[in-house]
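Participant: this is a predicted model, with the sequence first.
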Amino acid sequence: MMIGFAGLGRMGWPMASNLRQAGHTVLAYDPWIVRPPEGVTLVGSATELAETAISISMLPDGPTTRDLVENGLSCATTDHVHVIMGTVGPIVVRELAATQTVDIADAPVSGSVSMAESATITTMFGGTGAQFERIRPVLAAMTSAQFHTGPVGSGSTTKLAVNAVLASLSHGVAEGLLIAEAGELDLRAFYGVLRSSAAGAPYVGYKEEAFLSPESAEVAAPISLIRKDLGLALDLARERQLHLPASEAVYAVLGSAAAAGLGEADMAQVLAALRLHNDLPGSSRVKESTR
């Protein structure tokens, strides 16, 4: 199948590559990329993606996605489906779907870059049952699990809810480490207890090195990205007149982390942000490294 793909960033690059390895013909558009993944054809205009049966966007925000759909895909045929896989929030997704200029579905993903490379990320699909059955084989080339969460926009809502939990969990682990440190515990030993306790979610296990040895751990999801997603979740909450005190507090701390120059650091570096906030030993090194 010929598939259009917009956005060859940290996640989009391996996803497009996996589509090609699954035997699909992939036309990719990204004005910032000169050399695409092997076997992927780079096109010079977003309008060329409209010639495919299915197009996918893995773009960083709502305005970029809106421009792609409203301008680049405006000439798509009636049987063309565009799948928004970037985390842009359900409000934008529903607005684009309501215009009816392009058939829209959303399927944001959960997982790290390394999981995208191995096609073990999870996707949450919002759209009709017929759309899901048509697109699921394409999604399966990039992901290990595909969930149909409901109508268009529901995939994005699910992603925001998941990342709100992850952001709070990351913050909770960081505060637990600070409490352990205040009690003069060995942090590696404490983390072993935490990992095996009732709080030992899978995330806690695979983020150990990111928390305890951040200088050598790879960046899976940067603070700036998690803060963006949490902000979208809070936008949705405000739309429904919900007050989420924990998420609001975590969002403020992530904002402080970004202001301290930690925006591109892994989300586990919320620990460094809390050290700065409390002026704890080691925080001076963070200040120096972000100058």
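Facilitator: Yep, that arrived.
Participant: only C-alpha atoms for contact and neighbour calcs from this point on.
Facilitator: Will do.
Participant: mind checking how far the nearest residue to residue 283 once chain neighbours are set aside is from residue 259?
Facilitator: Leaving aside its chain neighbours, residue 283 sits nearest to residue 276 (4.9 Å; criterion: C-alpha to C-alpha, 6 or more residues apart in numbering). Distance of residue 276 to residue 259, computed by C-alpha to C-alpha, to the nearest Å: 11 Å.
Participant: ok, second structure coming up, stack it against the first:
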Amino acid sequence: MEKSRIGFVGLGLMGHGMAKNVVEKGFPLTVVAHRNRAPVEDLLGHGASEARSLVELARASDIVLLCVTGSPEVEAVVAGSGGLASAGKPLMIVDCSTSDPSSTLRLAAELEPRGIKLIDAPLSRTPRDAEAGTLDVMVGGEPEDFERARPVLETFAGRIVHTGPVGSGHTMKLLNNFVSLGYAALYSEALALGAKAGLTPTIFDAVIRGGRMDNPFYRTFFQWVLDRNPDAHRFAIRNGLKDLNYLAAFASAAGIANPMGAAVRNSFAMAGATGNGEKFVPMLSDIIAELNGVSLAAG
């Protein structure tokens, strides 16, 4: 059976590895450059084609994957001047970004009469998993749309969960990130408290690692804390704060008290306000320690 023609927008830390898996596993791929040409040149070397505009990319594709920062970028790419919808053709758009579910629902409803299907398929795990093709994907969309997108998602995913209708994938992604970013804030505060009491990160880790509170996110986080590996989790604090802001808006709209979410958000907002937004999430541990007058680097 002839494979769908795939377009890809957003060749950043996650998107480049995803797109490489798409083209290496036999799907015709078209990409578009943004600021950095290096990932585009790499993908062209693997057999991808390059479009000069979003409209040209849409006309060359049956399914377009988006992996951009958030809802403002998604709305601009899809519905803005010269965006994908301007091509005026039937299309499936798969939004792999972490977006605001309310924006996703509104955009999907606006596109439907124009013959454009929008489904949400946000991601979990790291750029290393994107490269390895072992991402987790949460998909919101009608069953037939999910099945149409599944073969493409399988090129870069190790686990795919159909969460329900459009918007449910982005909602689940917010909950997933709330839990993981909550762990990050909790570990950071616990490490600062421990350091104040003379308990080093090494001692902390000796107790937690292998015990009931151990988990894969903890292991990734502590690759920075103990080994100073800057590539352990390449997800910026500013992006974490963006997701926590989406969560706060979602909780407010749902009428749900979200005190833990507010506390986690404040940790990330404080890190951003002190000029640390571009640092990666595990580095929150050093920021919280420094603000409390202690250091984790020695131990």
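Facilitator: Arrived safely. The shown structure was predicted, so the numbers you read here are calculated from the model rather than taken from an experiment.
Participant: neighbour count: residue 276 and residue 259 of structure 1, which is higher?
Facilitator: residue 276 (20 against 12; other C-alpha atoms under 10 Å).
Participant: which one in structure 2 is aligned with the residue nearest to residue 283 of structure 1?
Facilitator: Counting by TM-score structural alignment, residue 276 of structure 1 lines up with residue 290 in structure 2.
Participant: now the helices for structure 2?
Facilitator: Using DSSP state H, the helices found in structure 2 span residues 15-24, 38-45, 54-59, 71-79, 101-111, 127-132, 143-153, 168-196, 201-208, 216-225, 237-254, 259-273, 284-291.
Participant: how about JSON lines for those helices, with distance to residue 120 of structure 2 added?
Facilitator: Below are the helices of structure 2 laid out as JSON lines (distance: least, C-alpha to C-alpha, whole Å):
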{"stretch": "helix 15-24", "distance to residue 120 of structure 2": "15"}
{"stretch": "helix 38-45", "distance to residue 120 of structure 2": "24"}
{"stretch": "helix 54-59", "distance to residue 120 of structure 2": "18"}
{"stretch": "helix 71-79", "distance to residue 120 of structure 2": "11"}
{"stretch": "helix 101-111", "distance to residue 120 of structure 2": "7"}
{"stretch": "helix 127-132", "distance to residue 120 of structure 2": "17"}
{"stretch": "helix 143-153", "distance to residue 120 of structure 2": "10"}
{"stretch": "helix 168-196", "distance to residue 120 of structure 2": "6"}
{"stretch": "helix 201-208", "distance to residue 120 of structure 2": "36"}
{"stretch": "helix 216-225", "distance to residue 120 of structure 2": "24"}
{"stretch": "helix 237-254", "distance to residue 120 of structure 2": "15"}
{"stretch": "helix 259-273", "distance to residue 120 of structure 2": "23"}
{"stretch": "helix 284-291", "distance to residue 120 of structure 2": "29"}
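Participant: mind checking these for the one nearest to residue 121 of structure 2?
Facilitator: For the helices of structure 2, the distance to residue 121 of structure 2 is smallest for helix 168-196, at 5.9 Å, taking C-alpha to C-alpha.
Participant: buried ones in that closest one?
Facilitator: 168-175, 177-178, 180-185, 187-196 (16 or more other C-alpha atoms under 10 Å).
Participant: one more: stretch 241-261 of structure 1?
Facilitator: 247, 248, 250, 251, 253, 254, 255, 256, 257, 258, 260.
Participant: once you drop chain neighbours, what's closest to residue 154 of structure 1?
Facilitator: Per C-alpha to C-alpha, 6+ apart, closest to residue 154 of structure 1 is residue 126, 4.9 Å.
Participant: what do you get for residue 221 of structure 2?
Facilitator: In space, residue 221 of structure 2 is closest to residue 282, 5.1 Å off (C-alpha to C-alpha, 6+ apart).
Participant: quick check: the one you found vs residue 234 of structure 2, distance?
Facilitator: Relative to residue 234 of structure 2, and taking C-alpha to C-alpha, residue 282 of structure 2 is found at 9 Å.
Participant: anything in contact with each of the two?
Facilitator: Common neighbours of residue 282 of structure 2 and residue 234, using C-alpha atoms under 8 Å, 6 or more residues apart in numbering, do not exist here.
Participant: circling back: what's the residue nearest to residue 154 of structure 1 aligned with over in structure 2?
Facilitator: By TM-score structural alignment, residue 126 of structure 1 lines up with residue 140.
Participant: how many other residues sit next to its match?
Facilitator: Using other C-alpha under 10 Å, residue 140 of structure 2 has 27 neighbouring residues.
Participant: between residue 282 and residue 234 of structure 2, who's got more neighbours?
Facilitator: Using other C-alpha under 10 Å, the more surrounded residue of residue 282 of structure 2 and residue 234 is residue 282, with 30 against 16.
Participant: please report how far that one lies from residue 57 of structure 2.
Facilitator: Distance from residue 282 of structure 2 to residue 57 of structure 2, by C-alpha to C-alpha: 36 Å.
Participant: likewise for residue 149 of structure 2?
Facilitator: Where residue 57 of structure 2 is concerned, residue 149 of structure 2 sits at a distance of 18 Å (C-alpha to C-alpha).
Participant: more crowded one of the two?
Facilitator: In this view residue 149 of structure 2 and residue 57 are compared by other C-alpha under 10 Å, and residue 57 has more residues nearby, 25 against 22.
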